[in-house]
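1. Everything below, folded, please.
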Amino acid sequence: MRVKINWDALGITASLACAIHCALLPLFLTSLPVLGVEIINNAFFEYFMIFLAFGVGAWALYHGWKKHHHQKMPLILFSIGMACLLLKEIWHDQHIFFLVPAVSLIVAGHYYNYRLCRKANHCHANDCNHDKLVA
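-> Here you go, the predicted model:
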């Protein structure tokens, strides 16, 4: 039995997990420094999460581009969003100005990729019969 992975769903999940991490982690984990654990504002952890999200997201978008729609716009939206995440790490004082567009663009790229993949529907001229109605 072969398991199929929905890479778009995984990419969207990783992007949303990143957004939740950025928004809620400071609220819930403010007691960690008292315990000796420094995860908030930990540059290594932040860059690791960004590169992990980039890897999963890029794979999902590549899969959609290669197998379904051959459109570059989802990858462009995603890449600009990821660049905003990196800029957020460089200019901490302006983080909210980079975070909101970053998350919006990353999710928009995945959503657009998802829509294009569904529109392609693995349908080729000789393989599909658009006139049939499924009851």
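2. going forward, measure contacts and count neighbours with C-alpha atoms only.
-> Fine.
3. List the buried residues in stretch 57-70.
-> The neighbour-count check on stretch 57-70 (16 or more other Cα atoms under 10 Å) flags G57, A58, W59, A60, L61, Y62, H63, G64, W65, H68, H69 as buried.
4. Please give the structure of this sequence too, so both can be compared:
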Amino acid sequence: MKIKNQTFDIIALTSSFICAIHCAAVPILLSFPSLSSLHFLHNPLIEWSFIGLGVVFVFVSLWPSYKKVHRKSGPLLIAALGFGTIALGRLDFSGTWEVVHTVFGAIMVAVAHFINWKLLRFRGGHKH
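-> From the prediction side, this is the model:
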């Protein structure tokens, strides 16, 4: 289970950072007239796919790691705060509000997976 969860954490960490970069870069890119053809990147389906993928990775990596290996709730709490921050960004106050909260939330989810990955490595390194 350790190897599989570490792989899931690396994939989840990477997808969360890609989500953060996507959410930060797309509004900037679309502000340039020469890049307006990239408008398809600002698609709710892409955004919800990243969010859904993030939730799936919580259930296939963070939760089993917590239950079966390290019993540290930190990664779960950080991921929950990250998704809560993303949800706050969904409130339609302004474009800047959405970008800031979504990027920060995605980074928090990535950090949760990084911490989980480190906990799994630490545990794996001390078991013989």
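5. how much does stretch 100-107 of the second structure stray from the first structure?
-> When the first structure is overlaid, stretch 100-107 of the second structure sits 2.7 Å from its aligned residues on average, using mean Cα distance after the TM-score superposition for the first structure.
6. Count the neighbours of the residue mapped onto P74 of the first structure from the second structure for me.
-> The equivalent of P74 of the first structure in the second structure is P75 (alignment by TM-score structural alignment). By the criterion of other Cα atoms under 10 Å, P75 of the second structure has 25 neighbours.
7. hang on, P75 of the second structure packs against K118?
-> No: judged on Cα atoms under 8 Å, P75 of the second structure makes no contact with K118 at a distance of 10.4 Å.
8. ok, now which ones touch Q94 of the first structure?
-> K88 (Cα atoms under 8 Å, 6 or more residues apart in numbering).
9. one step back: can you tell me how far the nearest residue to the match of P74 of the first structure once chain neighbours are set aside is from L29 of the second structure?
-> Excluding its sequence neighbours, the residue lying closest to P75 of the second structure (Cα to Cα, 6 or more residues apart in numbering) is A112, at 4.3 Å. According to Cα to Cα, to the nearest Å, A112 of the second structure and L29 of the second structure sit 28 Å apart.
10. For these two, work out which one has more neighbours and name it.
-> The residue with more neighbours, out of A112 of the second structure and L29, is A112; 26 against 16, by other Cα under 10 Å.
11. For S31 of the first structure, see how far away the alignment partner in the first structure of that one is.
-> Mapped onto the first structure by TM-score structural alignment, A112 of the second structure lines up with G109. Shown here: G109 of the first structure relative to S31 of the first structure, a distance of 35 Å by Cα to Cα.
12. Right, I'll call it a day here.
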